[in-house]
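A.B. asks: sequence first, then the predicted structure, then my questions.
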Amino acid sequence: MTTTSTASSASTPGTTLVIGATGTTGSRTAARLTAAGHRVKAASRHATPVPGAEAVRFDWYDPATHAAALAGADRVYLIPPLGDPDPAEVMLPFLRRARTAGVHRAVLLSSSAIPEGGPAVGTVHRALPGLFDQWAVLRPSWFMQNFTGTHAHAVSIREDGIIATATGTGRVGFVDAEDIAAVAVHALTDEDAPNTDLVLTGPEALSYDDIATITTEVTGRPVVHRPLSYEQMRDRLAALMPLEFASVLAGLDRAIAEGAEDRVTDTVQRLTGRPARTFRALLERQRP
């Protein structure tokens, strides 16, 4: 793999279209771009205002919104449609349209759990190099913000003091969404595009028991990890979503238990010039 580096000089992009500009990584990426003086079109389903950016309406499933969003953009940050088991069906026609409209660099948010050519967004990952000369695929590990925002884990921590998973003692290189956004900005604006996929993790691999312990120590509120079987996790999730999707998510927990996410990369350090943030630092930053 070849990657960009902190020594790369920044190019002079025209306008970056940030899809999902009100989401976890999209909002942070848009904010970092505008703070650095870049022009940004912040795309969301309701054209929600974003400071310093031009808000535009965008819906993956409404092609009538695509032309206006793409107008004037020369690069794009891609957040796949949430919960779609086959996002390529709507994403690939849009990306072909984007190329025709003048977009020459695309940065796709994928997942460390999904390789090139894998299921769901893995199909888009495989197609990206054939569509754009300049591209990158960000493959972050699980977000630290899952324990502090509106994710089911965060809600369970606040309401019950429990994190329920089927991960056993498996470890994950949880990553701060701020670090994902920092890498996204480099991938979008550096003179040389990465033209590869980038696995992003935090600086340490932690089990969910570790997460519970750190949360207890920093917040002063007792939190425990409650281990479940794959079947128990699947059925718990099936009460909230279709069984097929619940099975996929429970399967990801099982993969963690088997060691699939027990790794740490130096990608954040190499591309931003600073170490990836720790989970403890995230909690301390958010503590009142």
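C.D. replies: Happy to help now that I have it.

A.B. asks: contacts and neighbour counts: CA atoms only from here.
C.D. replies: Noted.

A.B. asks: and residue 69, how many neighbours does it have?
C.D. replies: 23 (other CA atoms under 10 Å).

A.B. asks: how about residue 89?
C.D. replies: As a measure of burial, residue 89 has 14 neighbours, counting by other CA under 10 Å.

A.B. asks: helices and strands around the strand or helix carrying it, which ones?
C.D. replies: Assigning secondary structure by DSSP states H and E places residue 89 in helix 88-101. Counting contacts by 3 or more CA pairs under 8 Å, 6 or more residues apart in numbering; DSSP states H and E, helix 88-101 is packed against helix 66-70, helix 122-131.

A.B. asks: okay, one more to line up with it:
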Amino acid sequence: MSEPTILVTGGTGKTGSRVAAGLAAAGAEVRIASRNPLGDKQIRFEWHDSETYGPALAGADGIYLVPPIGATDPALIVEPFLTQAVRAGVRRVVLLGSSAITDQTPGLGRLYGLVRDAVPEWAVLRPSWFMQNFVGGHPVAVGIRATGEIVTATGDGRVAFVDAEDIAAVAVRALLDPLPHNTDHVITGPETLSYAQAAAIIAEETGRLVRHESVGVAEFAALVRESGVPADYAAFLAGLDDEIRRGAEDRVTSVVPDVTGREAGSFRAFIARNWTELAADMAAEVVVLPGGSVY
């Protein structure tokens, strides 16, 4: 029996690149979807250009599905793609969602039911907030570098931050396991932390003064808008911070060890492991990428 061919959308992103690497290491045929493909493993794919769907889907058995970032109702874009995928013979889809999004979340939540109904074999990954938000171009990381401050509207709310490596490991198993998972996976790290506690860990591991400043929801939405994010999406992101403040993310699950057979990585270990990158980032000029808070 030949190894499955998996189309990885968002294949150069935080999780997609790791999923692609994990699939390849497991022997699967990997096809990386990209707006600007490079190399023979990548193929041109653009959510807003349906002409790119057919070539990307040809011969694919499964899809790692990262929905279009920044769309408040991505189901409108994804549904025609999934319809074409099923017609092309795709049987399994693993969707990247968010622990902050449920079936009842207007717009974004519709994706979950869409995937469950579209294919016979599926999984919905609902990871908590990424540890990778503290490095690179995410606004949290930019604040650490620029002012030594992490500004949120989360108050003392706690989050079980999760490493994208662990999310990808769960995704690979969901894509390749002989039996389909056919379930939602709420993926978390091994402990919950407030942003103030996360800042303290960063300070301890790096020797740099880092603090958390909690602001009101309206003020935070305004700050997000100033970074270039559309007003409706900025309000959505600010609302997610408010949900954290209310305790929505204060939970730990056993999904990572249950699915992968290894423990989820801790926040402290992540910071220690990425200190070199974080230090280099502090001296670099970066571009803030909107929308990274969710995906």
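C.D. replies: That came in fine, so what should we check first? All of these numbers come straight from a predicted model, not from anything done at the bench.

A.B. asks: what's the TM-score here?
C.D. replies: The TM-score (TM-score structural alignment, normalised by the length of the first structure) is 0.93; 275 aligned residues with a CA RMSD of 1.2 Å.

A.B. asks: circling back: tell me which residues in the helix or strand just after the helix holding residue 89 of the first structure are buried?
C.D. replies: Proceeding N to C from helix 88-101 of the first structure, the next assigned helix or strand is strand 105-109, under DSSP H and E. Buried positions in strand 105-109 of the first structure, judged by neighbour count with 16 or more other CA atoms under 10 Å: 105, 106, 107, 108, 109.

A.B. asks: what does the second one correspond to in the second structure?
C.D. replies: What it means is residue 106 of the first structure. Structural correspondence for residue 106 of the first structure with respect to the second structure (TM-score structural alignment): residue 93.

A.B. asks: and the gap between its match and residue 8 of the second structure?
C.D. replies: According to CA to CA, to the nearest Å, residue 93 of the second structure and residue 8 of the second structure sit 10 Å apart.

A.B. asks: how about residue 186 of the second structure?
C.D. replies: 20 Å.

A.B. asks: next one: residue 41 of the second structure
C.D. replies: 10 Å.

A.B. asks: who has more neighbours, those two?
C.D. replies: Neighbours were counted for residue 41 of the second structure and for residue 8 using other CA under 10 Å; residue 8 has more, 27 against 12.

A.B. asks: can you give me the helices in the stretch 101-250 of the first structure?
C.D. replies: 122-131, 152-160, 177-189, 208-219, 230-238, 243-257 (DSSP state H, counting those that start in this stretch).

A.B. asks: average distance between the last one and the second structure?
C.D. replies: Comparing helix 243-257 of the first structure with its match in the second structure after superposition yields a mean distance of 0.9 Å (mean CA distance after the TM-score superposition for the first structure).

A.B. asks: cool, the third one as well?
C.D. replies: Following the fit onto the second structure, the mean deviation recorded for helix 177-189 of the first structure is 0.2 Å by mean CA distance after the TM-score superposition for the first structure.

A.B. asks: which part of the second structure matches that helix?
C.D. replies: With TM-score structural alignment as the criterion, helix 177-189 of the first structure aligns to 164-176.

A.B. asks: cool, and the first one?
C.D. replies: Equivalent residues of helix 122-131 of the first structure are located at 109-118 in the second structure, counting by TM-score structural alignment.

A.B. asks: mind listing residues that contact that stretch?
C.D. replies: Contacts with stretch 109-118 of the second structure, where a contact means CA atoms under 8 Å, 6 or more residues apart in numbering, come from 73-75, 78-79, 82-83, 86, 93, 95, 97, 101-104, 122-124, 182.

A.B. asks: in it, what counts as buried?
C.D. replies: For stretch 109-118 of the second structure, by 16+ other CA under 10 Å, it's 109, 110, 111, 112, 115, 116, 118.

A.B. asks: just to revisit the earlier point, weed out the non-buried ones from the contacts of stretch 109-118 of the second structure.
C.D. replies: 73-75, 78, 82, 86, 93, 95, 97, 101, 122-124, 182.

A.B. asks: nearest to residue 49 of the second structure, of those residues?
C.D. replies: Relative to residue 49 of the second structure, the closest of those is residue 78; by CA to CA it sits at 11.7 Å.

A.B. asks: residues touching the closest one, list them.
C.D. replies: So residue 78 of the second structure contacts 47, 67, 111 (CA under 8 Å, 6+ apart).

A.B. asks: can I get these in TSV with distance to residue 273 of the second structure?
C.D. replies: Converted to TSV, the contacts of residue 78 of the second structure look like this (distance: CA to CA, whole Å):
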residue	distance to residue 273 of the second structure
47	35
67	29
111	34
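
A.B. asks: across to the first structure, which of those hold up?
C.D. replies: Using both residues aligned by TM-score structural alignment, their matches' CA atoms under 8 Å, the first structure keeps these contacts from these: 47, 67, 111.

A.B. asks: give me the common contacts of residue 41 and residue 8 of the second structure.
C.D. replies: Residues touching both residue 41 of the second structure and residue 8 (CA under 8 Å, 6+ apart): 30, 31, 32.

A.B. asks: select from those the one having the most neighbours.
C.D. replies: Of all these, the highest neighbour tally under other CA under 10 Å goes to residue 32, namely 26 neighbours.

A.B. asks: how about the contacts made by it?
C.D. replies: By CA under 8 Å, 6+ apart, the neighbours of residue 32 of the second structure are 7, 8, 9, 10, 11, 12, 20, 41, 42, 43.

A.B. asks: map it onto the first structure.
C.D. replies: Aligned partner of residue 32 of the second structure by TM-score structural alignment: residue 42.

A.B. asks: what does residue 74 of the second structure give?
C.D. replies: So, by TM-score structural alignment, residue 74 of the second structure is matched to residue 87.

A.B. asks: its match touches residue 121, doesn't it?
C.D. replies: Yes - with contact defined as CA atoms under 8 Å, residue 87 of the first structure reaches residue 121; the gap is 6.1 Å.

A.B. asks: any residues in contact with both of the two?
C.D. replies: Here residue 87 of the first structure and residue 121 have residue 80 as joint contacts, going by CA under 8 Å, 6+ apart.
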